[in-house]
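[1] Pasting the sequence and the predicted model now:
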Amino acid sequence: MRARPPAGAAVLRPEKTEAIIAAFFGELGGCGYEGLTMDKVAERAGVGKAALYRRWHSKKEMLIDLVGRYATEAVLPPDTGSLAGDLRAVAEDAINVLKNPLVRNVIRALVAERRRSPDLDAVITEKFIEPRRAAGAAMFQRAMDRGEIAPDSDPEMAQDMFGGPLYFKGVILDEDFPTDFAQRLTDGVLRSLGAVRLTR
């Protein structure tokens, strides 16, 4: 299911488009998917409902389109030259994103809805999960190539050990992150992998 390409009167000024996108994610984070309506999005964005329906047939189509669009913009792991540096950078980026209560609420809404919507599940898997798993695997492969971790290390398990605490503390427990959380998480994962050095 894809949004219709805007044309003619459906082409809005950039500021209106940004207002619609902000309103959509604001409503999704505040009300969840079940409570979200096209009427509420239009009212919050300060536009007529017709501006939305010219682009999207339904809130489900809008959800799939916007989530797919913005999932591709999420930050991928950098290449700092060391596994410790890579992990620390990713952890700090994730913590900065998860500090926003709206982001936490949007994630909860998406996790709940993707199990009910095969279309949304496919978009999240293709646009967000698979690219990041591949980038994470490449990050650990670089560490193997540099001799930082053993060649038989398990990159998939390492990614779960690294991402799990971030998700659990930020989204499930809804707690603030201590200032040293990124470093502690990095050190813990490196120790579990038997990394040859811990750099700070």
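    Looks like it came in fine.
[2] can we go C-alpha only for contacts and neighbour counts from here?
    Will do.
[3] Can you tell me, leaving aside adjacent residues, what's nearest to residue 49?
    Nearest non-adjacent residue to residue 49, counting by Cα to Cα, 6 or more residues apart in numbering: residue 42, 5.5 Å away.
[4] pretty sure residue 137 is touching residue 153, no?
    No - look at residue 137 against residue 153 with Cα atoms under 8 Å: they stay out of range, at 10.8 Å.
[5] so what's in contact with the two at the same time?
    Listed as contacting both residue 137 and residue 153 by Cα atoms under 8 Å, 6 or more residues apart in numbering is no residue at all.
[6] which parts of stretch 22-42 are buried?
    Under the neighbour-count criterion of 16 or more other Cα atoms under 10 Å, stretch 22-42 has 23-30, 32-33, 36-38, 41-42 buried.
[7] between these, which is closest to residue 157?
    Set against residue 157, the nearest of these by Cα to Cα is residue 29 (30.0 Å).
[8] Give me the contacts around the helix ranked longest in the chain.
    The residue-count maximum for a helix in the chain (DSSP state H) belongs to helix 14-35. Residues from elsewhere that reach helix 14-35, judged by Cα under 8 Å, 6+ apart: 36, 40-42, 44-47, 66, 102-106, 109-110, 113.
[9] second one coming, line it up with the first:
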Amino acid sequence: MNSSTTRRVSGGPVLQDDVTEAITDSFFEELAAVGYGKLSIEAVAKRAGTGKAAVYRRWPSKQAMTVALVSGAAVAATSTGDTGSLRGDVTQLLHEFTAALRHPMTARIMPDLLAEATRNEGFAAALLATIGNPRRENAGRIIRRAIERGELPADTDVELGLDFMVSPLYWRLVVTNFPTEDDYLERLVTKIVSALAA
């Protein structure tokens, strides 16, 4: 009998976690290699050493698989641990965001997914619901904690503040792909904290 951990989908079959992990790894490898447009469940299954049925038992379609796996990785990459100060929280967020954006797999996958989102409204809406909104909500906790501590005014514009927090870094690392000096994040944090407090 296989000793791997198993779990049961409500009303469905028992799923083996080691198979799910193999499919997940293979999905990201295949996505990075061929892009979303050429991605196929058959290719992911073959790379994982399993059959298409194993993939379909977990996700009903290529889009569902992509949204679930990409969103799980993206949201997990951003924590909102309380460091005790606004500056500390923003610093932690930007360091984690930088590490995620500089990961070789992310660098290959993200531009392709964003391009697909411009062509596919349903895909774009799914990414917003499962990645954009949760990550924005996580980052919003940083601003709300700072308000509670008295570091920011009670009438701070949280929505505008969220735009300030990650957009400059995303622009620098993803859009322009400019190099960053050793003290870049420290200087950026200073600007962001000052803008939030203004």
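    On my side now, so go ahead. As the structure is a prediction and not an experimental result, all values here were calculated from the model.
[10] Return a ChimeraX selection command for the buried portion of the contacts of helix 14-35 of structure 1.
    Per 16+ other Cα under 10 Å, the buried members of the contacts of helix 14-35 of structure 1 correspond to this ChimeraX selection:
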select :36,41,42,44,45,47,102,103,104,105,106,109,110,113
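[11] Let's see which of the contacts of helix 14-35 of structure 1 end up in strands.
    Counting by DSSP state E, none of the members of those fall within strands.
[12] Out of the contacts of helix 14-35 of structure 1, which sit inside helices?
    Going by DSSP H, the helices hold 40-42, 44-45, 66, 102-106, 109-110, 113 from those.
[13] Trace residue 93 of structure 1 over to structure 2, please.
    Alignment note (TM-score structural alignment): residue 93 of structure 1 maps to residue 96 of structure 2.
[14] and what of residue 35 of structure 1?
    That one, residue 35 of structure 1, aligns with residue 38 by TM-score structural alignment.
[15] Ok, residue 154 of structure 1 next?
    Match for residue 154 of structure 1 (TM-score structural alignment): residue 157.
[16] go on, residue 193 of structure 1?
    Checking TM-score structural alignment: residue 193 of structure 1 goes with residue 196.
[17] Its match in helix, strand or coil?
    helix (DSSP: H, G, I helix; E, B strand; the rest coil).
[18] how about the closest residue to it other than its chain neighbours, secondary structure?
    Spatially, and ignoring its direct neighbours in sequence, residue 196 of structure 2 is nearest to residue 161 (5.9 Å; Cα to Cα, 6+ apart). Assigned by three-state DSSP, the conformation of residue 161 of structure 2 is helix.
[19] which residue is nearest the middle of structure 2?
    In structure 2, the C-alpha closest to the average C-alpha coordinate belongs to residue 74, at a distance of 1.6 Å (Cα atoms, centre = their mean).
[20] Between helix 17-34 and the helix or strand that contains that residue, find me the angle.
    Residue 74 of structure 2 belongs to helix 62-76 when assigned by DSSP states H and E. Comparing the axes of helix 62-76 of structure 2 and helix 17-34 via axes from the mean of the first three to the mean of the last three Cα atoms, to 10 degrees yields an angle of 100 degrees.
[21] Tell me the buried residues in helix 62-76 of structure 2?
    For helix 62-76 of structure 2, the neighbour count (16+ other Cα under 10 Å) marks 62, 65-71, 74-75 as buried.
[22] Trace residue 133 of structure 2 over to structure 1, please.
    Using TM-score structural alignment, residue 133 of structure 2 lines up with residue 130 in structure 1.
[23] Perfect, that will be all.
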